[in-house]
Structures are given as structure tokens and as C-alpha cells.
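1. no FASTA, just this:
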């Protein structure tokens, strides 16, 4: 599957989540369960609501915080660095995207959630590895943009607590849904810039907000004559992490569309993010561009330290996978061969990380063509727990495999084998002839 985003009204985190759930409403229950696995948003409740703006129909994604007692402003991104240089009040933007008016009784609240604490909580959570990787990647984009605005480092960026929890919920929700959909390619059409001013603790700033400008670098943009804040920093961070501009080349079949709405009404324009889902017509296996292959050998580093280096490399958002294997080197010495698959545009950065994390003194780099099978995620519920399957379209037919992490809490090989058969039966009953 390939997904193209059409930011008709703009782009915000909640609009993105709403569009994905409008495409796959069956994932809503699994998302609610997944959000409870992340401690920083333990008091957050999310709702998927149908929406009709008089022209188009779709969905809205609303966040409720138990401590605040009401649906809170969504995706305001009230974030600033650790010294409080920036405090966005996006409720003053001309056309808010899916956000209620900000409750200014919280404006003097000075607690912060540091980016490093968000990252550490993600790594400690029970969320699956791919969701953690995607969420970390989006947050890194956001922290890097804020650091550039304020002349500091991402490690020193903190997010205002009142404005953070809803954006955290959006980003974690987006990451989990990206994992479930398993799309081979994401793209986005021209992004509306908007216009006007945004009120901050230090005066008025232009729209798009400074962090959003950094995040939208190299994206195609348009001015459609509709002002206000059309793209929020969280929305821009998702685009910067996930999307390439334009559409993927070649013949495709349009399979579905969906709409994720914000609450603000735009003059003469639906305030929605439209999603288009495609499948390749010509072949089951889809050509997925290129991948950077980086390799080296290591003969003077302990196994413990190599394991830590591999974990750090694998957690990078620009790394697709890391493989290590034993090989024989000069004089018959046992060595470790390390192979890293990475984003081709980031190959130099990844090579530098390999040279820092390991004791090797050289890295070989090449670019390889990559073929991937179409795949998607599916979930089943049993005794109140959500289990995830990966569905893969092979030339001989579709296969389904239970994610191994789903069985980590089940003791005993026989018990796991029995549970796996039971869950496979539930999946077949749910999907019918699709398997």
C-alpha cells in the first residue's frame, strides 16, 4: 500500500490521526489499548468522532485529559526550550486545525516535559519497537527544529506540560497507526503556508511558526489565499519524518480515501486532510527505490559493547535495519561483520555514527535497489488483550504471522503454541477470505 496526503485545509497531528482512523476505523480499539502503554499520557482519553462539514464527511480525533475535565486544545504545541524562549499560543492563529480555544488559566504554568524525558519514557514503555522508532523520529524532528529556532541543542528542548500531552498523544497515535498500516511509500501534495501572526510570550511571530518553517524545508508549498495557521509544528514534524514530496511513479490503483477534520471552519474550504490509499497494479512485490548498505568488520571490541553499539544504531530514525554476523579475518581471527541498511540521503551521517559507536576504522558504502512485498498490520482481541499480526502479500498468496512480541508475557512453549493457533483462528474468522 502507498499513501498520499492532500492537505486541503492544512496539516495537524490530530487531523493526520483522524484521517488514518477514517481509513481504518477497525484500528481504533487497538490504538486505545496501545496509548495506555505509555506512561506520560496515562490520563489521556482519545475519541474518534464522525464529522460532516456540510460538504465532506470523515472523522475527528479528540483528546480528553482527566485532570482538565474537558476536551483540551489540540496540537497547540506550546513548546519552548529549557530556558523558556518560546511559548506558542496557536489559538490566536486565524484558522485553528482541530484545536479548541486554549484555556489561558494554564498560561502561567511553568512545568516542562523535556524531550529527553519523553524519549526515555518511550524506550521504557511496553509499546512495540516500530511504534517507538516512529514516535522518536517525529519528536526528534520537532526538537531539532525548536533547537534551531533558539540556537540551542535538541537535548535542551522542553515542551510545556499543558500543551504537550495532547501533542504527545497525537504523535504516539500517529506512530502506532503508521506501524499498523505498514505503507511502502508516503507522499504529500503542496502544503498551504497560511499567513498572519501567532502570539507568543515574547510578542508576535509570523505564520508559519519558525519551527514549522524549518520542518517544511524543501517541501512544495502553495498560497491558496486562505490565511491563518494552516500547518502546526506537530503536523509539520510528521510530514518531515514521513513524507516525500510528490507522488510515487508508475501505475497504481486507487483503493480508498478518507478525511481527517479539524474544528475550525475555513472560508469556502473544507478544513480537512484527505488521504488517498493506492496499490500497485503491475506486480505483487513493489519496487521501493534504493537503500544505502553500509558495512564494516570489527575485531577489537567486546561483545557487550558491540551489542550496545548495535542497539544505538538500530534506534536511529534513518536506519532501516542492522545485521551482525561472525566472520573470519586475517590470521584466522574471529571478527564481527556489521551491515547497516539506511536512508540513502543520510548515509554519511549513519557511516559517521558507525565510526563513533564501533572501533572499526573504515566503512564501505553502496546503494542497492530494494524490492518489498505489500504488507499491512491487523489485530485481534482475546481476553481483553490486543494481539498484532503482520499480513504479507506474496506471489503465491497472502500469509499472516503473529508478532513475536505479542507472546512475551506467555510462559511455556506449549502455551505459546496453543495461543498462537487460537489467535490465528480468530484472525481467519475476522478477515474471512482475505487470508
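-> Cool, got the structure. Please read all numbers here as calculations on a predicted model, not as lab measurements.
2. from now on I want contacts and neighbour counts done on CA atoms only, so please keep to that.
-> Fine.
3. could you pull out the helices for the stretch 51-200 of the chain?
-> According to DSSP state H, counting those that start in this stretch, the stretch 51-200 of the chain carries its helices in the segments 115-124, 129-150, 161-181.
4. can I get the ones you listed in JSON lines including mean neighbour count?
-> Formatted as JSON lines, these follow (neighbours: other Cα atoms under 10 Å):
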{"stretch": "helix 115-124", "mean neighbour count": "17"}
{"stretch": "helix 129-150", "mean neighbour count": "22"}
{"stretch": "helix 161-181", "mean neighbour count": "24"}
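5. of those, which is nearest residue 268?
-> Proximity to residue 268 (Cα to Cα) singles out helix 161-181 among the helices of the stretch 51-200 of the chain, at 27.2 Å.
6. angle of the closest one against helix 115-124?
-> Here helix 161-181 runs at an angle of 40 degrees relative to helix 115-124 (axes from the mean of the first three to the mean of the last three Cα atoms, to 10 degrees).
7. now the angle between helix 129-150 and helix 161-181, please.
-> For helix 161-181 against helix 129-150, the angle by the same axes, to 10 degrees is 140 degrees.
8. return the distance of stretch 55-65 from the chain's centre.
-> Computed by Cα atoms, centre = their mean, to the nearest Å, the separation of stretch 55-65 from the middle of its chain amounts to 19 Å.
9. what about versus this one:
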């Protein structure tokens, strides 16, 4: 799979590290990887097309900068966006299962939505089968999860790591009214994860972003403890979110690492130098012939 710098393509990726500098959402996750692998956009569009969503949907990845950093922003354009969605989980599950998605992408998509459904069920005190998605049932959220599923499927044999997550502050307006941040579903999804409060207001980890992390943790071995692992840096990607933060760029960074010793920046060459005195050309010719052989 080609990377930003062609020379990097010869280095196998063995681990991926997510840094939620600004936070994490579904579109930020897609943006960060598309910053390095824009060719995955074709696979994402194919998956979206197979879902046969009720509205005409376009998705793209565009270069984006905030005057401090430059990266990529994943955009989803819904022809007829609704103010509110009511998507029963069981209906959505059937649609996903019947879409004809590649098996790995299908299992990733179902897995991420299952994480969301289980968290919502606990928050509202109902069975997962009775969950009705609102914000995460919107067309753009479905596309974000499809994109994440394609990306995860494209990196099958890697270790996943994650830095500390930003806590966020304040409230968010939902179909259930105002909710404290982090949202209750996010709190349920990310039990056991390490957080830090950087003083920034607003939602820093969305339910979709939290579900992706929980899926990676339970199904792909995501860890927040990379201590002691020696590895070589290959490249990194920056994915922008839509919000603006007060004191930092709203980005998610993904860093690609290769195994230690697999380096394109180092090559050792051995040089032998010596001086020869008082030798005839005939003797030197014989000596050179031996060296060449």
C-alpha cells in the first residue's frame, strides 16, 4: 500500500499509534488515515454504494489546514439531511448484513454498531435489540463507521496503540435533551480508558469515535501502554475535525511504525582502506584479482 513518501512503501507497518490531540470522532479517524492512504477512498465509496442509503450521499477527502498544521478532512455530503434520525438498531443491522459488504468490512461495521447499541442499552435501561439510534443513526455517522471499517480491514496485522484521551467539558444537545460531557454512552464505552483534562470545552470524544476505540480494544487488542516497544517511525497522518478549539488544533494523529531494524533512513557500508608500497604492477594485478573474487 503506497504511503506519502514512495521510499516508505518498502517498510512493513507493524503498529499504529493514535494521538487524540484534539479528540476523536468517526470522521477524524477516517481523515487521519486518508491523509496517508488516499487510495482507500475508492474502497470507502464502494462500501457506501453497497449500503444503498436512502439519500444521495457523496464523500471525499480534502487537504485542510488551520494555519498551524496541515492534514486531511473527510467530508460526507447528504443530499437531504434531517434534523433528527430514528434508526432502529435491528433494522440497521439487517441492512448492513444484506448489503453485500466484504466479510472483513461487514464484521467491523457490525462490531462497531454493536458496541454502540450495547452502550445505549445500558444507559437507557433497555435491551440492545430495542435501541433506536438518533445522532449515530444519521447518514453521515453510518458513512463514518463504514469508512472506519474499511480502514481497519486494510490494516489486518498490526498492533494498535492509543495515547491519553481528552475529557472535554460542558453539555451537548441531543434528542434526549441536554447531556453532560462526556456523553453517557461515551462514558460507558470508554470505561477503563485513560483520560486527561486539558481545559478545553466541548465534546472531544464522540459516541462514534468512542465505539471505534472500544471495538479496537476488544477485537484488535488496542492498548494505551506502548512502553518498552522498540520500533521505527515510518510516517504519520493528521485528520481534522469540524470544531475549532481554543488553544490547539482539532486533529487526530495516526503514526505508522515498522519493526525495529526495518529502516529506510540508515544503511551501513563497510570501507576498507590501505596503502601499498614497493609492489610491481604485476603483483598488484594478481592481488586485485583475488580481492574481486
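-> Cool, the structure landed. Here the structure is a predicted model, which is why all the values come from computation and not from measurement.
10. any chance of the helices of the stretch 51-200 of structure 1 in TSV, plus distance to residue 3 of structure 1?
-> Output for the helices of the stretch 51-200 of structure 1, formatted as TSV (distance: least, Cα to Cα, whole Å):
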stretch	distance to residue 3 of structure 1
helix 115-124	26
helix 129-150	16
helix 161-181	10
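11. just say helix, strand or coil for residue 217 of structure 1.
-> Per DSSP: H, G, I helix; E, B strand; the rest coil, the secondary structure class of residue 217 of structure 1 is coil.
12. what do we get in structure 2 for it?
-> In structure 2, residue 217 of structure 1 lines up with residue 191, judged by TM-score structural alignment.
13. list the contacts of its match.
-> Contacts for residue 191 of structure 2 were tallied using Cα atoms under 8 Å, 6 or more residues apart in numbering; there are none.
14. go on, the one 5 residues further on?
-> For residue 196 of structure 2, the set of contacting residues under the criterion of Cα under 8 Å, 6+ apart consists of 164-167.
15. what about the residue mapped onto residue 46 of structure 2 from structure 1, neighbour count?
-> Alignment note: residue 46 of structure 2 maps to residue 33 in structure 1; criterion TM-score structural alignment. Residue 33 of structure 1 has 13 neighbouring residues, counting by other Cα atoms under 10 Å.
16. in what helix or strand does residue 33 of structure 1 lie?
-> Per DSSP states H and E, residue 33 of structure 1 falls inside helix 28-35.
17. tell me, how many residues neighbour the residue nearest to residue 141 of structure 1 when sequence neighbours are not counted?
-> Sequence neighbours aside, residue 237 is the residue nearest to residue 141 of structure 1 in space, at 5.6 Å (criterion: Cα to Cα, 6 or more residues apart in numbering). Neighbours of residue 237 of structure 1 under the rule other Cα under 10 Å: 28.
18. cool, residue 292 of structure 2 as well?
-> Neighbours of residue 292 of structure 2 under the rule other Cα under 10 Å: 6.
19. next up, the contacts around it.
-> When the contact criterion is Cα under 8 Å, 6+ apart, residue 292 of structure 2 has no partners at all.
20. distance of it relative to residue 285 of structure 2?
-> Residue 292 of structure 2 is 11 Å from residue 285 of structure 2, where distance means Cα to Cα, to the nearest Å.
21. what's the answer for residue 192 of structure 2, then?
-> Taking Cα to Cα as the criterion, residue 192 of structure 2 is separated from residue 285 of structure 2 by 73 Å.
22. please say which of the two ends up with more neighbours.
-> Using other Cα under 10 Å, the more surrounded residue of residue 192 of structure 2 and residue 285 is residue 285, with 11 against 8.
23. which non-adjacent residue is nearest residue 389 of structure 1?
-> residue 402 (4.3 Å).
24. which position in structure 2 pairs with the one you found?
-> Under the alignment defined by TM-score structural alignment, residue 402 of structure 1 corresponds to no residue in structure 2.
25. ok, how many other residues are close to residue 402 of structure 1?
-> Around residue 402 of structure 1 there are 20 residues (other Cα under 10 Å).
26. got the contact list for it?
-> Residue 402 of structure 1 neighbours (Cα under 8 Å, 6+ apart): 387-390, 420, 424.
27. in structure 2, what residues pair with the host helix or strand of residue 277 of structure 1?
-> Assigned by DSSP H and E, residue 277 of structure 1 belongs to strand 272-280. The alignment of strand 272-280 of structure 1 onto structure 2 (TM-score structural alignment) spans residues 251-259.
28. who's in contact with the matching stretch?
-> 11-24, 28-29, 32-33, 230-241.
29. and stretch 125-142 of structure 2, by the same measure?
-> For stretch 125-142 of structure 2, the surrounding residues in contact (Cα under 8 Å, 6+ apart) are 26, 53, 55, 76-78, 81-82, 84-90, 117-118, 120-121, 174-175, 207-208.
30. if we go to 7 Å?
-> Contacts with stretch 125-142 of structure 2, where a contact means Cα atoms under 7 Å, 6 or more residues apart in numbering, come from 76, 84-90, 117-118, 120-121, 175, 208.
31. how about the contacts made by the residue lying closest to residue 248 of structure 2 once chain neighbours are set aside?
-> In space, and not counting its chain neighbours, residue 248 of structure 2 is closest to residue 22: 7.0 Å by Cα to Cα, 6+ apart. Contact analysis of residue 22 of structure 2 by Cα under 7 Å, 6+ apart lists 204, 248-252.
32. now residue 131 of structure 1: how far from residue 180 of structure 1?
-> Per Cα to Cα, residue 131 of structure 1 is found 9 Å from residue 180 of structure 1.
33. quick check, central residue of structure 1?
-> Residue closest to the average C-alpha location in structure 1 (Cα atoms, centre = their mean): residue 175, at 3.4 Å.
34. how about that residue, what's its match in structure 2?
-> Mapped onto structure 2 by TM-score structural alignment, residue 175 of structure 1 lines up with residue 149.
35. where's that match relative to residue 106 of structure 2, distance?
-> To residue 106 of structure 2, residue 149 of structure 2 is 8 Å away according to Cα to Cα.
36. now the terminal residues of stretch 145-163 of structure 2, how far apart.
-> Criterion Cα to Cα; first-to-last residue distance in stretch 145-163 of structure 2 is 21 Å.
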